[in-house]
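Colleague: Everything below, folded, please.
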Amino acid sequence: MTPSVAPDFDEKPPSGETLSHIFHLLQSERRRRVIWYLTHLKSNETVTVRRLAKNVASAEQNMPIPEIPNEDYRPVYTNLVQHHLPALADADAIDFNADRKVVTPGQNLNALSVVAGITIPVIALLRSETVNK
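Modeller: Okay, the predicted model is just below:
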């Protein structure tokens, strides 16, 4: 028997609201960097917000972590704690302990990573083709 490639139309498709929420989460480059970083951790590995913020700041500024001045790293840390990590935690992409300031991958992290990994290059391709017309 050959496997079917037809979608299961008996399953309820995601609502427009759900899709909007997913794309809203992935809209932020900072959140995408957090997702990418966390997907490369060992299973159930915990990372401090400080380490996460330094890695995000390093990627944003294209600078090695030891060279990032505190005044450049602190706003990233604050932004992660106040906005991005709670949003990812609400989507079960991460487990965020705000008291201890630690993050572990959540049950939906890999799914969001796959969506980001497919969607972002497709959007870039669509934009480039639109520009080239």
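
Colleague: switch to C-alpha atoms for all contacts and neighbour counts from now on
Modeller: OK.

Colleague: Now tell me what touches the longest helix belonging to the chain from outside.
Modeller: Ranked by residue count, the top helix of the chain under DSSP state H comes out as helix 109-131. For helix 109-131, the surrounding residues in contact (CA atoms under 8 Å, 6 or more residues apart in numbering) are 22, 26, 32, 35-36, 39, 92-94.

Colleague: to compare against the first, here's another:
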Amino acid sequence: MDDTLPGGTDAEEVELSAVFHVLRAKRRRLAIAILDRDGEQNLRELAKKIAAIEFDTPVRSVSNDQYRNVYNSLAQMHLPTLAEEDIVKYDSDRQTIAPGEELQLPHTMYRVAHQQLQRCLNEQSPND
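Modeller: I've put the predicted structure just below:
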């Protein structure tokens, strides 16, 4: 059987689309960046850091409502989604999040996409 899906999309492109879907949410991108910078986190720490960024306030000034909103969305949606792609390791019982095997994948994807875009722009003549 052919690995090609309708429209000429192969299995690798489907996987790439799944990763782009994962990265579509800002909270997931922030979680990746924080884990890359700070390493393993507990859910409470991560939620406070993300809320502080979203609301442009110091971590110590994050309100309970701001924190709770981020905490719930991370626990129920964003972290399980990142864990499915092995970008993070999420232990919902211990409420810990650690870098997964694929944590660097988003950075690599951005770099490759940026290089391809630059190549396309460089190939285009100024009078086109």
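
Colleague: Just give the TM-score of the two.
Modeller: Here the superposed chains carry a TM-score of 0.75, computed using TM-score structural alignment, normalised by the length of structure 2; 107 aligned residues with a CA RMSD of 2.1 Å.

Colleague: so where is stretch 69-89 of structure 2 in structure 1?
Modeller: Using TM-score structural alignment, stretch 69-89 of structure 2 lines up with residues 75-95 of structure 1.

Colleague: What of stretch 49-57 of structure 2?
Modeller: So stretch 49-57 of structure 2 sits over residues 55-63 in structure 1, by TM-score structural alignment.

Colleague: So which bits of the matching stretch are buried?
Modeller: For stretch 55-63 of structure 1, a neighbour-count test (16 or more other CA atoms under 10 Å) marks 55-58 as buried.

Colleague: now do stretch 71-89 of structure 1
Modeller: Buried, per 16+ other CA under 10 Å, within stretch 71-89 of structure 1: 73, 76-77, 80-81, 84-89.

Colleague: quick one on the thing from earlier: among the contacts of helix 109-131 of structure 1, which ones are in strands?
Modeller: Using DSSP state E, the subset of the contacts of helix 109-131 of structure 1 located in strands is residue 94.

Colleague: Which members of the contacts of helix 109-131 of structure 1 are classed as buried?
Modeller: The neighbour-count test (16+ other CA under 10 Å) marks 26, 32, 35-36, 39, 92-94 as buried among the contacts of helix 109-131 of structure 1.

Colleague: all helices for structure 2, in order.
Modeller: Under DSSP H, structure 2 gives helices at 11-23, 26-38, 43-54, 64-73, 79-84, 105-123.

Colleague: out of those helices, which comes closest to residue 99 of structure 2?
Modeller: helix 26-38 (6.1 Å; CA to CA).

Colleague: With that, I have no additional questions.
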